[in-house]
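Q: I'd like to go over a predicted model; first the sequence, then the structure.
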Amino acid sequence: MNSEIAQSAPTTRQSTVRLSATPRGARLARRLTAEQLDTWGWPYATDANGTAALLVAELAANAVRHGRERGRDFRLRLTLYPQDATLRIEVTDPRPGRRPPTPGTLRPPAADAESGRGLLLVEALSSHWGATWGDGFSKTVWCEVALG
């Protein structure tokens, strides 16, 4: 008898959560990301987990600071593509009119500026990033990072 073992492709994993558009919600987004990656096999102490948590922290902080609309939350979606160990991070906020700069056009802030470095970090640490507007009520800023 001839038997073959069929190997299936790893399943894409996804996690989505809505969080309050407050500094507390942004901190929680970072913590939930670290926990989710640990569950998916990238422990807390790994560089991949730390990088993903930092990227989420920056995007969530921007959603709270620039995309906040009174009484509306922001959404964090994590999508893991295990076949190439890529994580896609999406943060959706309710301010479609506040468009972020496009990739490759960022300029460093003045040396004494207290803010303005978040998207520079996202650009430096991710393989791709950008923004999409799917409807007239929200925008999504996303990035992808190789977890290796």
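A: Here it is on my side, so go on.
Q: okay, CA-based contacts and neighbour counts for the rest of this
A: OK.
Q: where do the helices sit along this structure?
A: Assigned by DSSP state H, the helices in the chain fall at 23-39, 47-66, 118-125.
Q: pick the most deeply packed of those helices.
A: helix 47-66 (a mean of 21; mean count of other C-alpha atoms under 10 Å).
Q: what packs against that helix?
A: helix 23-39, strand 74-81, strand 86-93, helix 118-125, strand 138-146 (3 or more C-alpha pairs under 8 Å, 6 or more residues apart in numbering; DSSP states H and E).
Q: could you dump those into a markdown table and include distance to R107?
A: Shown next, in a markdown table, are the helices and strands packed on helix 47-66 (distance: least, C-alpha to C-alpha, whole Å):
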| stretch | distance to R107 |
| --- | --- |
| helix 23-39 | 24 |
| strand 74-81 | 26 |
| strand 86-93 | 22 |
| helix 118-125 | 8 |
| strand 138-146 | 18 |
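Q: also this one, for the comparison:
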Amino acid sequence: MNADVARAQPTHRENAQHTTRADHFTIRLSATPRGARLARRLAAEQLDGWGWPYDTEAHHTATLLVAELAANAVRHGRVKGRDFRLTLTLYRDDDPAALRIELTDPRTDRRPPTPGTLPPASPETESGRGLLLVDALASHWGTTCADPYTKTVWCEVVLG
């Protein structure tokens, strides 16, 4: 697999409030429903390995956020023949600990609404609630385009 686990200093501008060292996990996955399911499973396993067991609320919340963002990357960010990337960054030494979840896909032309501008979901539709869950469960979230070829939808959640 294309996984990378490392311990290093934060590198993103949005992480400026984090002053501690961080644990990182990154993997590229196929932009398919199977890839999205695998993203959730690998995130669950990584969180357990980092000390947030499967049966904790923080684990459930974080894996739900990964699942929603991965599903969006597959559904709205897919380009045939291109993967998406999952990156988890654990700020263990923050008080309380925080997890940053990033899903990077190749569709820079399809950006989600900005935080605070999400329209309410229609009761008649079966989809369209993923970012509403992210907005409700994450401490903050957003979208960045660091280069002209990819966009990253990210969120942070307090693990406690």
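A: Perfect, I can see it now. Please read these numbers as outputs of a predicted model, since none were measured by experiment.
Q: work out the TM-score between the chains.
A: Taking TM-score structural alignment, normalised by the length of the first structure as the basis, the two superposed chains have a TM-score of 0.92; 140 aligned residues with a C-alpha RMSD of 1.1 Å.
Q: can you get me a residue count around P119 of the second structure?
A: 11 (other C-alpha atoms under 10 Å).
Q: what is the aligned counterpart of it in the first structure?
A: Counting by TM-score structural alignment, P119 of the second structure lines up with R107 in the first structure.
Q: coming back round to it: what's the closest of the helices of the first structure to T132 of the first structure?
A: helix 47-66 (13.7 Å; C-alpha to C-alpha).
Q: nearest spatial neighbour of Y44 of the first structure, skipping sequence neighbours?
A: If the residues on either side of it in the chain are set aside, Y44 of the first structure comes closest to D38, at 5.8 Å by C-alpha to C-alpha, 6 or more residues apart in numbering.
Q: shouldn't T152 of the second structure be in contact with P112?
A: No - here T152 of the second structure lies out of contact with P112, judged by C-alpha atoms under 8 Å, at a distance of 10.3 Å.
Q: could the helices of the first structure go into JSON lines alongside distance to R75 of the first structure?
A: Putting those into JSON lines (distance: least, C-alpha to C-alpha, whole Å) gives the following:
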{"stretch": "helix 23-39", "distance to R75 of the first structure": "9"}
{"stretch": "helix 47-66", "distance to R75 of the first structure": "9"}
{"stretch": "helix 118-125", "distance to R75 of the first structure": "18"}
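Q: for T79 of the first structure, find the nearest of those helices.
A: Nearest to T79 of the first structure, of all those, is helix 23-39, at 10.4 Å by C-alpha to C-alpha.
Q: which strands and helices lie in contact with that closest one?
A: Helices and strands touching helix 23-39 of the first structure, as assessed by 3+ C-alpha pairs under 8 Å, 6+ apart, comprise strand 13-19, helix 47-66.
Q: now with 7 Å, please.
A: helix 47-66 (3 or more C-alpha pairs under 7 Å, 6 or more residues apart in numbering; DSSP states H and E).
Q: residues in contact with the helix it packs on: which ones?
A: 21-23, 26-27, 29-30, 33-34, 37, 42-43, 74, 91, 93, 118, 122, 147 (C-alpha atoms under 7 Å, 6 or more residues apart in numbering).
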